[in-house]
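J.: dropping the sequence and predicted coords here.
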Amino acid sequence: MSQPSRSTSLRLTVAFGLALALALAACAAPPRAAPTPAQPSAEEAKPAEATAPTPGQPKPGGTLRVGTNQDAVGFDPHLTNATASYRILENIYSSLLRFKPNLEIEGDLAERYRAIDATTWEFKLRKGVKFHSGKPLTSADVKYSLERIKDPEVKSPRSSQLAPIVAIETPDEYTVIIKTEKPFAPLLAVLADRTMAIVNKDFIEANGGKLDNVADGTGPFKLKEWVPNTRTVLEKNPDYFIPGQPLLDQVIYQPIPDDTARSTAVRTGTVDFIEYAPPKDLELLRSDSNIVITGEGNNNVRFLAFNTTVKPFDNPKVRQAIAWAVDREAVLQAAVNGAGTPLYAGPFLPSFWPGLQAPVYKRDLEKAKQLLAEAGYPNGFTAKLKNTPTYSFLGNAGIAVQEQLKEIGINLEIESLEWSVFLKDYLGKNFEAVVSGYSGFADPHTPLDGTYVTGRQNNFMSYSNPKFDELVAQGAQETDQAKRAQIYREAQRILLEDSPMVFLYAANEYEAMQSYVKGYVHYLNGSHVSFRQVWLDK
């Protein structure tokens, strides 16, 4: 299918709106009508509660075997850029806040929280929380963690998200005060992100400042073992702060990059659960009475990105020509069997509140050829495209784009790389063009600021436009969502004009599991944090 169902689009619209309303609210309790953060509220946020699993009689014990698309690429929650790592680390660490499945925000390590004024937030921590090593959690750990992310020497790709914070105070062991220079509407959404993990300062220092293959969190599971490209084993944290969770004794992640092999593994019972259930296999999986499918809508973006410092991609007309030449529907079909939405405008679905409604780039080969001629390439050119087959939805998209661009004389020579090599080159800006993506955002500020603002750690295209930067900063300070949407739409139009990347599609995402796997909940940001409430009915 080329479009998500009407109910999916509605869920995405409502969920994203709710998540951002919470980030804008002065009180962190789930709102019906969201107040603005400029006015503090006397009512405090409710603490996180254990989400009720599937009706029945949940029973503790057992091991969940998870077939993943890829192995973890590093275990430092403040440094990794790999989704495969996030989905493990989010079950090892906790953050101040966290998202519910529909992206509403609730407390995690923060038992309650409130806005004191437009630029000051108070967070009251749970008492009795311990790191896996046994060390009690205090406000000093929160301060250390957030300041570590902000530290330029650490080089966290999330540092810009915390740049508006000017002070983190700890008046006592269980109180954290966060101050921003100006109103910062996305603050709660930023703090709820799984990359904002609270770490143990003593543990990091004992490991030479690195968390490459070790972990000490406060989450529902502990890191027991990591055998690269073979398995990652998590074991139950008996001291987890939510009573009765987790139910599982262990979670074992097994990388199975091949789509067909992953589907076969869950059908034959080699694993209990797979992520990225291949859209091409959904009909087959659904026909098996022992298999349950969940998922659909997901906030992700898949794109063709350019290194804007190298020829010919330093020329905006070349980038625009490619944007006009790409057939997004065909790319979507090749990448995920049509299970998603083509992105004809900015990096957001039209159903997301700041999304552009009208298409900007629909395929027009004559316009593409004209722009190439104006750029000085009337006969096209040859360039290199780095691609990875590890994620089929990226590798297949790259092949589709390669074929389409031949029609305007552009020959993209594909260099197919294994994921870890691909990621190293991508993060190191060692490419001319590349097909990649990002996901997991709840507030538009996160991708717009972190990926496109001049000099940001995740701005791998080396893109720069001062007007765009100004609008993103302005949007973060605006507390009225309608006005924010207008600002972000203007920023997206600049982005589309400059085209440092061509937005291809947003994919639906599915999980497949044995029918005895109970309690799993699909999150709109692709999170697997519901593993803490999963149980095995066997």
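T.: In hand now; what should we look at? On a predicted model such as this, the values are computed, not experimentally measured, just so you know.
J.: can we go C-alpha only for contacts and neighbour counts from here?
T.: Will do.
J.: so which residues of the stretch 251-400 of the chain form strands?
T.: Under the criterion DSSP state E, counting those that start in this stretch, strands of the stretch 251-400 of the chain are mapped to 273-274, 291-296, 300-306, 340-342, 381-387.
J.: ok, structure two:
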Amino acid sequence: MRTGRPGGRCSPVQAPERDPASGRRRGNGTPTPIRQARGPQGTEGRGGAGREALCRTPSSRSHFPTFDVPPAIPGCYHSSMLLLRHGRILLLLLLVSACAQKLPVDEGRLVIALPGAPVNVDPRVATDAYGEQILQMTHASLVRRNAAGEPVPDLAERWESPDPLTCVFHLRPGLRFHDGRPLTSDDVRYTFSWILDPANRSPHRALYRHIEAIGTPDPRTVVIRLSEPFAPFLSTMVRGIVPAGSPARGYAPPVGAGPYKVDDLSPDGEAVLSAFDAYYGGPPAIRAVTVKFVPDSNVRFLELKMGSVNFVLNGVDPDLLPAASLPGRLAVEEGAGGNVTYLGFNLRDRALSDARVRRAIALAIDREAIVRSIWKGRADLVESILPPGSWAHDASLPPIRFDPARSRRLLDEAGFPDPDGDGPLPRLRLTYKTSQNEVRRRVATVVQEQLRQLGISVEIQSLEWGTFFSDVKKGNFQIYSLTWVGIADPDIFHHAFHSRSAPPDGANRGGYSDAEVDRLTEAARREPSRSIRREKYRRVQRILARDLPVFPLWAGRNLLVRDRRLSGFVLTPDESYAPVRAMRIVPDPSTPASGGRR
């Protein structure tokens, strides 16, 4: 295994400016390909994007052209590449500046750009972040979470628990769905009964197994009876309610009762939403919302600068934030983040079933260098998937520090010695799956190079989001990287690591099994005392830190880039889009009234 350094003056611990089309192996220059796997919708740039004219109306569903940047050497940060990338963006901005037009914000429209399209927009089955974020704007639940993550009234104006096994919800008067139908207790019962029906294969079914019966004594009262005490019960009630009889219709969302209704939804383009006048909290001030699905980070930034997109939450590359912060139409906000990015392992794999191999991989990844060079310091290292702000987070977990020497010793002990010294043969070969998100691909490229230095050959498969997430849920991976979004309760440990929580009943995708983790997570579910639950979850976190079924990497900070005229959005640690309903468009004295002419 040869680990020689490349020529030139590049620092070996810094990340590449761009995720190259092929990552070059350091030392002998032989390329290690990044495989662009084709999913159902094709690769990035599908639907002819990249061939249309630059001048177009902001409401068009297709996107701006992408452009190529020469590949960088993995493990190095090229300032020249940064200048070239920003120079090309500036050139495109100059070209399109002649296409003066009225911007969406001038017409009262909020245009959000998401880094990917949702896999599903049905609250009974959706599990991906993009689908959940749209549902936060379109569907209402019995309860919702406030900025601190605590349950507060939503469709239910109040509730009480006469005993540990019973919860009685009282619905607000006059509730209606988007199609005008009254929302009653029958709809609540239908929604949860549908999820509990094994024939429907809902991935949320395991969360509601403790429900023994749902009573509806009158149209505004729901009585839920549990089979046993269940401490995180209220947090599971954050689930969008749909009308009784609503079938699962593939990509088409069922009718909701949230502040916005869905007028149109295209998996290849965008979701078009409009204000719901009969929303119980009053119609939102911004009447029209478009959610664009824009996988390419450069395109998202271009659309922001041009004004055809005016709201991006955690979708602007850290490299581009200085340009977004310059005086002009855009404003940048930063807030605490509670979404944890992690590396997942398939414990059914022969090599990865050995905890020594998993720890060796963790020790070989220089997380501090990645946070510094790719995230520009806007992320915090973590040792647990439970975010630092959680009441059950164990801050005493020992950190996993970059230690390649110890990593090599662990691989030797696990039976994966260096086969040829300074030769080219690796200790083992692995496949790393990720999405086509630009930053995620750059992270994967740096991890690839860091593991190559250890003697592990890594093939990166960069997949279309739907294909990638489907593979993860099916267990079709060796290593993958994802981010847990919106963790509200430490019961996530049961959902993600209990031996009976394999998909579709949970998120134990790697096949982890530990009798003590099973026992502790089950006991914590039944325990009403928060202090006792905290101690049980701390013990769980110590076991997971020992076994490393997943390797927690960092919690990214929330970064919002928006038009200055948009106000009222409150950043929350869980990256919630629910505050969109409180947004307004206000005058900006520093911006000319014409907005799009500059």
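T.: Okay, I see it. Bear in mind that the values here come from a model prediction, so they are computed numbers and not experimental data.
J.: overlay the chains and give the TM-score.
T.: TM-score of the superposed chains, computed with TM-score structural alignment, normalised by the length of the first structure, equals 0.83; 469 aligned residues with a Cα RMSD of 2.0 Å.
J.: hang on, the earlier thing: winner for burial among the strands of the stretch 251-400 of the first structure?
T.: The highest average neighbour count among these, using mean count of other Cα atoms under 10 Å, belongs to strand 273-274 at a mean of 27.
J.: what's next to it, contact-wise?
T.: 64-68, 262-263, 266, 511-514, 517 (Cα atoms under 8 Å, 6 or more residues apart in numbering).
J.: which residues in the second structure does it align to?
T.: Aligned by TM-score structural alignment, strand 273-274 of the first structure falls on residues 311-312 of the second structure.
J.: how much does the matching stretch stray from the first structure?
T.: Taking mean Cα distance after the TM-score superposition for the first structure, the mean distance separating stretch 311-312 of the second structure from the aligned residues in the first structure is 1.2 Å.
J.: list the contacts of the equivalent of Ile112 of the second structure over in the first structure.
T.: Aligning on TM-score structural alignment places Ile112 of the second structure opposite Val66 in the first structure. Val66 of the first structure sits next to 251-254, 271-275 when contact means Cα under 8 Å, 6+ apart.
J.: now swap in Pro173 of the second structure and tell me
T.: So Pro173 of the second structure contacts Arg220 (Cα under 8 Å, 6+ apart).
J.: could you do Leu524 of the first structure as well?
T.: Leu524 of the first structure sits next to 12, 101-103, 297-299, 440 when contact means Cα under 8 Å, 6+ apart.
J.: same check, this time on Asp151 of the first structure
T.: Going by Cα under 8 Å, 6+ apart, Asp151 of the first structure touches Ser159.
J.: quick one: the helices in the stretch 301-450 of the second structure?
T.: With helices called from DSSP state H, counting those that start in this stretch, the stretch 301-450 of the second structure shows them at 321-324, 355-364, 367-373, 404-413, 438-454.
J.: turn the ones you listed into TSV, columns for distance to Ile34 of the second structure and mean neighbour count.
T.: Shown next, in TSV, are those (distance: least, Cα to Cα, whole Å; neighbours: other Cα atoms under 10 Å):
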stretch	distance to Ile34 of the second structure	mean neighbour count
helix 321-324	27	14
helix 355-364	19	22
helix 367-373	19	20
helix 404-413	24	18
helix 438-454	8	23
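J.: switch those helices over to CSV; also include distance to Gly250 of the second structure.
T.: As requested, these are exported to CSV (distance: least, Cα to Cα, whole Å):
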stretch, distance to Gly250 of the second structure
helix 321-324, 37
helix 355-364, 37
helix 367-373, 38
helix 404-413, 45
helix 438-454, 28
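J.: of all those helices, which lies closest to Gly245 of the second structure?
T.: Nearest to Gly245 of the second structure among the helices of the stretch 301-450 of the second structure is helix 438-454 (40.0 Å), distances taken as Cα to Cα.
J.: who are the packing partners of the closest one?
T.: helix 355-364, helix 404-413, strand 428-435, strand 456-463 (3 or more Cα pairs under 8 Å, 6 or more residues apart in numbering; DSSP states H and E).
J.: for Met81 of the second structure, find the nearest of the ones you listed.
T.: Taking those one by one with Cα to Cα, strand 456-463 is closest: 21.7 Å.
J.: so the closest one aligns onto which residues of the first structure?
T.: Strand 456-463 of the second structure lines up with residues 410-417 of the first structure when matched by TM-score structural alignment.
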